[in-house]
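Peer 1: need a structure here:
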Amino acid sequence: WGVSVLLSLPTLIFRDTVSYRDRVMCFNNFNVQDRHIAAVRHITLVVVRTAVGFLLPFSAVCVTGILLAIKVHQSDNSVSLSSFSKTVSAVILAFFLCWAPFHTFSLMELSFHSSLYLHAVLKTGFPLATSLAYFNSC
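Peer 2: You can find the predicted model right below:
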């Protein structure tokens, strides 16, 4: 729980809201005059979130799935290796398909200032990718 609280602190510290055209918008407010410090904070936030929120869990799910499949294959259990492998593969694939777009857009966001096209893609794709990621958590 302590690690979870620690990893949630940047969101508690840097998230802010603003009213714009009768809508409340949420954004990262790094609240510094130095753009370099703001960029470093943003990059750090995205890299840590991608590593801890995607790469580490995805690796853990893949490794444990493979180890379980090996264990089932070695046992004389009545569980069919084929159906077990399909289930494990479906879980791994669902995790990847639901979370990879969110983290891809997060990484793309780090360089969106260089392209108006990329900004338009992010404006449309990020909410969809976020919804897909949250759907996976249901």
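Peer 1: switch to C-alpha atoms for all contacts and neighbour counts from now on
Peer 2: Will do.
Peer 1: Give me the nearest residue to the most centrally placed residue in the chain, chain neighbours excluded.
Peer 2: With distances taken as C-alpha atoms, centre = their mean, the residue of the chain nearest its centroid is H103 (4.5 Å). Nearest residue to H103, sequence neighbours excluded (C-alpha to C-alpha, 6 or more residues apart in numbering): T50, at 6.0 Å.
Peer 1: and this one, so I can compare the two:
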Amino acid sequence: MAATAVKMVDFDPKAWDLDDKLEHLAKNEHRLVDVDWFLGLIDQAHMETIKVLQWLQTLVHHVPELNGYRQHVNDLYKTRAAKCLPSECKKTEIYPLAVTQKDENLTTELRDAIVEFLSQLGQKDGDYVRRLILAGGDGLMYEKFLQMKKIPSIPS
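Peer 2: Okay, the predicted model is just below:
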């Protein structure tokens, strides 16, 4: 198994807080999440700007008479449509962790692998930072994660 650590910058740690997630689940707030909720997260004004610029870009690239406006449209993408100005953008720091010989198909070994990966990050068994962890895999991996949550020594 392999794992990668990604250094998070400029974010609210509460977004990854396990206790906060459990509190929201206990209040049954996840029932409020639907398509309209997700659509409400979209910056509609920004989307409208992008749509207009896409059409303008198509026109200035395919109508020879409008060729002189190419640079202006490109500048609009860099200014009006920019969500992250170049001075604010930061390189994401990614650290591959040492691989482990554990078998992710066995629930206990998957748990041991996660404990091993957390120890590489300076976290010790029984004294973990209570944050959510992004993990991926196939359907079997998902099933193993569900099984792992039933192991008493793993915080769920």
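Peer 1: Post the TM-score for the overlay when you can.
Peer 2: Remark: TM-score between the superposed chains equals 0.31 [TM-score structural alignment, normalised by the length of structure 1]; 63 aligned residues with a C-alpha RMSD of 3.6 Å.
Peer 1: what packs against the helix or strand where the residue nearest to the centre of structure 1 lies?
Peer 2: Here H103 of structure 1 sits within helix 81-109, counting by DSSP states H and E. With contacts defined as 3 or more C-alpha pairs under 8 Å, 6 or more residues apart in numbering; DSSP states H and E, the packing partners of helix 81-109 of structure 1 are helix 35-50, helix 56-74, helix 116-136.
Peer 1: quick one: that helix to helix 35-50, angle?
Peer 2: Helix 81-109 of structure 1 and helix 35-50 are oriented at 180 degrees to each other (axes from the mean of the first three to the mean of the last three C-alpha atoms, to 10 degrees).
Peer 1: now helix 81-109 of structure 1, how far from the chain's geometric center?
Peer 2: For helix 81-109 of structure 1, the distance from its own C-alpha centre to the chain's C-alpha centre is 11 Å (C-alpha atoms, centre = their mean, to the nearest Å).
Peer 1: So which bits of it are buried?
Peer 2: 81, 84-85, 88-89, 92, 95-96, 98-103, 105-106, 109 (16 or more other C-alpha atoms under 10 Å).
Peer 1: how much does it deviate in direction from helix 56-74?
Peer 2: Relative orientation of helix 81-109 of structure 1 and helix 56-74, computed by the same axes, to 10 degrees: 170 degrees.
Peer 1: rewinding a little: turn the helices and strands packed on helix 81-109 of structure 1 into JSON lines, including mean neighbour count.
Peer 2: Putting these into JSON lines (neighbours: other C-alpha atoms under 10 Å) gives the following:
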{"stretch": "helix 35-50", "mean neighbour count": "15"}
{"stretch": "helix 56-74", "mean neighbour count": "15"}
{"stretch": "helix 116-136", "mean neighbour count": "15"}
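Peer 1: so which of those helices comes closest to L12 of structure 1?
Peer 2: With C-alpha to C-alpha as the criterion, L12 of structure 1 lies closest to helix 35-50 of those, at 12.2 Å.
Peer 1: just how off-centre is that closest one within its chain?
Peer 2: 15 Å.
Peer 1: swap in stretch 124-136 of structure 1?
Peer 2: On C-alpha atoms, centre = their mean, the centre of stretch 124-136 of structure 1 falls 10 Å from that of its chain.
Peer 1: Alright, I will stop here.
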